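Undergrad: Predicted model and sequence below, questions to follow.
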Amino acid sequence: MLTNRQLFLDHLAQTTDFPLMIEIVNAEGIYMYDPDGKAYIDLISGIGVSSVGHRHPRVVAAAKEQLDKYMHLMVYGEYVQSPQVKLAEAITKTLPDNLDAIYLVNSGSEAVEGALKLAKRYTGRPHILSAVNAYHGSSHGALSAGGNEIFKRNYRPLVPGHSHIPFNDMAALEQINNQTAAVILETVQGEAGIRVASQDYLSAVRKRCNDVGALLILDEIQAGFGRTGKFWAFEHYDVVPDIVVSAKGMGGGMPIGAFISSKAIMDVLKENPILGHITTFGGHPVSAAASLAALQVTIEEKLPEQVAEKAALFKQQLKHPKIKEIRNLGLMMAVAFESFEVLKPIIDRAIELGVVTDWFLFCDNAMRIAPPLTITPEEIKKACSLILQAIDEVTD
């Protein structure tokens, strides 16, 4: 009989020639377990997904309870489904008053696609502006908004009307003009290696959008739902977007995303044409129920309020001559080394020692740290000790 590892290689489409190939049979809290019972500390939360930990009991209970009622009933937007409407209500309570209309989708990429379509439809304008080294997803529209040519060049032609400006560059904001439907930015650039927007920059983007009538879309697919120490990362700034997109940590481990705007803006999807954005599985009732539980856990367990202290502990513990810099906003962290050639053996050895980290798509000399927000101080110290051990063992 073929092993799961061989079946993985034989029948699942591969994304690289070097997958991690860790086989996991169970996960709980910050830990994942292989078939031999070896525990791995998950310091990347499945890339920002398991913010309340793997299989949080309230998330599991909510999903099971919904399974006993119904699963898919109808394409999104036709039937009144309790998990969807309760989740939408709960999300709006975390947001400014102008962000009161939630369109539930399946993923971050789809949320970005919906947001870009919405901006074009509302403004009647053709142009989208985004940032160099932005990552907004892998579908054609989201990839067009992405800002790294290496990941785009072999898929051209992409969606026309996209251009890119340097992140945190004030002078480049002059490119926002009366043909700009929207500026889409990550409040914290994730795959660029945790590049945090400055207060002055984000305020200037907001003002320029207001001046020319463009919409501001903030991508909080990685940064939202408590990751930075606020429920939404833009709460660190005196700036409110016209559209915000969310996914990843939103689902408590289940697939879900959303693009969120005002009723006035969102209503343009209802006509000319009707069904301006369609999704069959968006807001799936089981995912929506899990997402509501994850939101409630995040708020009721005061997870965002604990983030700053936990991030400070990581920075205190991770001191080593090989570590050149630590960039972060909350528990969205990049631990920078001299090069990928230095970093990769450290990551590999850390996995052998039982700690899973990663690097960034557009910043391969920095280690990604984005643990479940539920991680304890003792677990942080244990994980950091193993990372330091890995550094010592593989570097001179």
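TA: That came in fine, so what should we check first? Numbers count the residues shown, from 1 in each chain.

Undergrad: can we go C-alpha only for contacts and neighbour counts from here?
TA: Fine.

Undergrad: Strands along the stretch 51-200 of the chain, start to end?
TA: Secondary structure of the stretch 51-200 of the chain by DSSP state E, counting those that start in this stretch: the strands cover 101-105, 127-131, 162-165, 180-186, 188-189, 195-196.

Undergrad: can you redo these as a markdown table with mean neighbour count and distance to Ser139?
TA: Compiled in a markdown table, those are given as follows (neighbours: other C-alpha atoms under 10 Å; distance: least, C-alpha to C-alpha, whole Å):
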| stretch | mean neighbour count | distance to Ser139 |
| --- | --- | --- |
| strand 101-105 | 24 | 14 |
| strand 127-131 | 23 | 16 |
| strand 162-165 | 19 | 14 |
| strand 180-186 | 27 | 16 |
| strand 188-189 | 26 | 18 |
| strand 195-196 | 20 | 23 |
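
Undergrad: ok, second structure coming up, stack it against the first:
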Amino acid sequence: MLTNRQLFLHHNAQTSDSPLLLEFKRASGVWIYDINEKPYMDLIAGIGVSNLGHCHPNVVNAVKNQAETYMHLMVYGEYIQNPQVQLATLLTAQLPSNLDSCYFVNSGAEAVEGAMKLAKRVTGRKEIISCKNAYHGSTQGALSLMSTDYFKTNFNPLLPNINHITFNDFNDLDKITEETAAVFIEPVQGEAGIRPAKQDYLVALRKKCNETGTLLVFDEIQTGYGRTGHLFCFQKYNVIPDILLLAKGIGGGMPIGAFISSKTNMDTFTSNPILGHITTFGGHPVSCAAGLATLKTLLSEQIVDTVEEKGALFESLLKHPNIISFRRSGLMMAIEFNDFKTNKRIIDLCIEDGVITDWFLHCDNSLRIAPPLIITEEEIKYACNIILKHIDSIN
């Protein structure tokens, strides 16, 4: 009989020629346990997903209760479904008045795709601008926003009328014109290796978009739901977007994304043509129930208030002469080394030692740290000791 490993390699589509091939049986909090009960600390929260940790009881109970009540009923937008209504109501209550209408989808990439369509529909324009070294997803529209040819060339032709500006470069703002439908930007570039936007840059970007009638889209798929020490990163900058993108951490481990804008903007999808954007499983009631439990927990337990202190503790502990730089925004962190070979060796050793970390798509010489927001001081110290031990070991 074939093992799960063999079946995985035979029947599950692969995304690289060297998958980690770790096989897990259960997870709780910041820990994942393999089939031999070896614990692994998930120091990347499933790549920004498990902000409340794995299997948070509030989320698990919400999923169970909703699954027993009803699951899929109809394509998104036709029926009044309580989990969708409750989540949209609580979510928009945390947002400025111009972000009062949610469109729930299944993932971050879908949120990007919907926002691209919305921007074109609202403005009647064709050009979309994104930043170099950004990552907005792998579907064809989202991939078109990426600047790196390596990831795009073999999938050409992609969408036309996509242009790029340099992140934090004031001079490039002149590329935004009255022909530009939208600018997509991460307030902290994630896959570029944790690069926070400058305060005055985002202010200038907002001003330029106002002047040209361009919609400003904040991709907070990684930064949202407390990751940077605010519920939403735009609150840290006090710069309000026209469209907000969320996914990853908002479902507590269940698949869900959202693009959020004004009701006026969203209503453009209702006519000319009717059903301007549709999704079968978007806003799935079980995912929305999980999302509602996640948001309620974040708000009631003041978890976001602990993020900056925890991030600062990581930064204070991770000191080593082999570390070139340490970049951070809340609990989004990057440790930069001389090269990918060094970084990959440290990552592999950490995983062998039961601490899961990773590298970045556009910055492969930097090690990713983005743990569940519930991580404790003791767990932070434990993780840092493991990382430092293996930095030492490669001298």
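TA: Received it, and whenever you're ready, just let me know what you need. Not measured: the values here are computed from a predicted model.

Undergrad: Wait, Phe232 of structure 2 touches Ile221, no?
TA: No - counting by C-alpha atoms under 8 Å, Phe232 of structure 2 sits too far from Ile221 to count as a contact (10.0 Å).

Undergrad: For my notes, confirm Phe259 of structure 2 occurs in a strand.
TA: Yes - remark: Phe259 of structure 2 belongs to a strand, assigned using DSSP: H, G, I helix; E, B strand; the rest coil.

Undergrad: Now it: closest residue in space, sequence neighbours ignored.
TA: If you skip the residues right next to it in sequence, Phe259 of structure 2 has Leu245 as its closest partner in space, 4.6 Å away by C-alpha to C-alpha, 6 or more residues apart in numbering.

Undergrad: Near the one you found, how many other residues are there?
TA: Applying other C-alpha atoms under 10 Å, we find 30 other residues in the vicinity of Leu245 of structure 2.

Undergrad: cool, the one 4 residues further on as well?
TA: By the criterion of other C-alpha under 10 Å, Gly249 of structure 2 has 31 neighbours.

Undergrad: Tell me the secondary structure of it, please.
TA: Secondary structure, three-state DSSP: Gly249 of structure 2 is helix.

Undergrad: State the distance from it to Gly224 of structure 2.
TA: Applying C-alpha to C-alpha, to the nearest Å, the value for Gly249 of structure 2 to Gly224 of structure 2 is 7 Å.

Undergrad: hang on, Ile194 of structure 1 packs against Val188?
TA: Yes - taking contact to mean C-alpha under 8 Å, the distance of 6.2 Å between Ile194 of structure 1 and Val188 places them in contact.

Undergrad: Now for those two: what residues contact both?
TA: Residues touching both Ile194 of structure 1 and Val188 (C-alpha atoms under 8 Å, 6 or more residues apart in numbering) are Leu329.

Undergrad: Of the strands of the stretch 51-200 of structure 1, give the one that comes closest to Arg208 of structure 1.
TA: Between Arg208 of structure 1 and these, the tightest spacing by C-alpha to C-alpha is seen for strand 180-186, at 9.9 Å.

Undergrad: Which stretch of structure 2 lines up against the closest one?
TA: Counting by TM-score structural alignment, strand 180-186 of structure 1 falls onto residues 180-186 of structure 2.

Undergrad: picking up where we left off before, could I get the strands of the stretch 51-200 of structure 1 in a markdown table, plus columns for distance to Ser261 of structure 1?
TA: Below are the strands of the stretch 51-200 of structure 1 laid out as a markdown table (distance: least, C-alpha to C-alpha, whole Å):
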| stretch | distance to Ser261 of structure 1 |
| --- | --- |
| strand 101-105 | 5 |
| strand 127-131 | 17 |
| strand 162-165 | 21 |
| strand 180-186 | 13 |
| strand 188-189 | 20 |
| strand 195-196 | 23 |
